[in-house]
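Asker: could you look at this predicted model? Sequence included:
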Amino acid sequence: MLSGFATGASWLCFYRALQEGPTSVVVPIDKLSILVTIIFSRVVFHEKLSRKALLGLILITVGTVTMTMI
């Protein structure tokens, strides 16, 4: 149930950010939330990232940052 509330709050914040700012800025910030998730899983749950997953994370991050520069 808490996950549902967190997801709902996240979407409300996302739509509010879209109302206030340009989509080209808001969406890349939202997509970088995967970094927070992975850092959280590493710090709290001591999960390790495989090489394949690390490569995917790097590609997502580089692609997202590149989108903000265009």
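Answerer: Now that the structure is in, tell me what you want to look at. Residues are numbered from 1 along each chain as shown.
Asker: going by C-alpha atoms from here, please, whenever you check contacts or count neighbours.
Answerer: Will do.
Asker: residue 14 versus the most centrally placed residue in the chain, what's the distance?
Answerer: The centre of the chain sits closest to residue 33, judged by CA atoms, centre = their mean, with a distance of 1.7 Å. Distance, residue 33 to residue 14, by CA to CA, to the nearest Å: 12 Å.
Asker: A further structure is provided below for comparison with the first:
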Amino acid sequence: MFATSGWFLWALLSAVFAALTAIFAKVGIKGVDSDLATLIRTGIIGLVLSLFVALTGKWSNPLALPGKTWLFLGLSGVATGISWACYFRALQIGEASKVAPVDKFSLVLVAVFAFAFLGERPALREWCGIALIAGGVLVLAWKR
């Protein structure tokens, strides 16, 4: 009934930690500029991932990577930084229970962009799930 492959477990863990990220960030940004908070968080992420890569023996020379890899990882990093800055600003002025679900509209955009640029073709069932997410965001955004 539910996906049991490895990707699903990792994606579920990602969702759990992303949820904790929103809660911890909402508490942590009280009285702190959201951009400074984002910088502090990013530095900690760099340290944690450096330790993870070192302790798991996954280090390799990044200078040996192809230019295309550097370009797209660089663009991804820029997009991540801008996304995080916007997310923390939204968390600072809004409720976490509203900000986080709207932020997840990115799921809908990923599906649309993957369709348009990567040639991915979700099945009708998957498009229905994507539409439900979009509908949920619209419900949250709807003013009373």
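Answerer: Alright, I've got the coordinates. Everything numeric in this text was worked out from a predicted model, so none of it was measured.
Asker: returning to what we had before: how about the residue nearest to the centre of structure 1, what's its match in structure 2?
Answerer: Under the alignment (TM-score structural alignment), residue 33 of structure 1 maps onto residue 106 of structure 2.
Asker: ditto for residue 53 of structure 1
Answerer: With TM-score structural alignment as the criterion, the equivalent of residue 53 of structure 1 in structure 2 is residue 126.
Asker: that match sits in which helix or strand?
Answerer: Assigned by DSSP states H and E, residue 126 of structure 2 belongs to helix 124-141.
Asker: show me the contact partners of that helix.
Answerer: 98, 101-102, 105, 107-108, 111 (CA atoms under 8 Å, 6 or more residues apart in numbering).
Asker: helix, strand or coil for residue 120 of structure 2?
Answerer: Following DSSP: H, G, I helix; E, B strand; the rest coil, residue 120 of structure 2 is assigned to coil.
Asker: ok, it touching residue 112?
Answerer: No. Counting by CA atoms under 8 Å, residue 120 of structure 2 sits too far from residue 112 to count as a contact (9.1 Å).
Asker: ok, the two, which is more surrounded?
Answerer: residue 112 (17 against 12; other CA atoms under 10 Å).
Asker: report the contact partners of the more buried one.
Answerer: Neighbours of residue 112 of structure 2 in contact, by CA under 8 Å, 6+ apart: none.
Asker: mind listing what's buried along the particular helix or strand that has it in it?
Answerer: Using DSSP H and E, residue 112 of structure 2 sits within helix 106-117. For helix 106-117 of structure 2, burial by neighbour count (16 or more other CA atoms under 10 Å) applies to 108, 111-112.
Asker: need those in CSV with distance to residue 137 of structure 2, can you?
Answerer: Output for those, formatted as CSV (distance: CA to CA, whole Å):
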residue, distance to residue 137 of structure 2
108, 10
111, 15
112, 16
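Asker: and the match of residue 53 of structure 1, how many residues sit next to it?
Answerer: 12.
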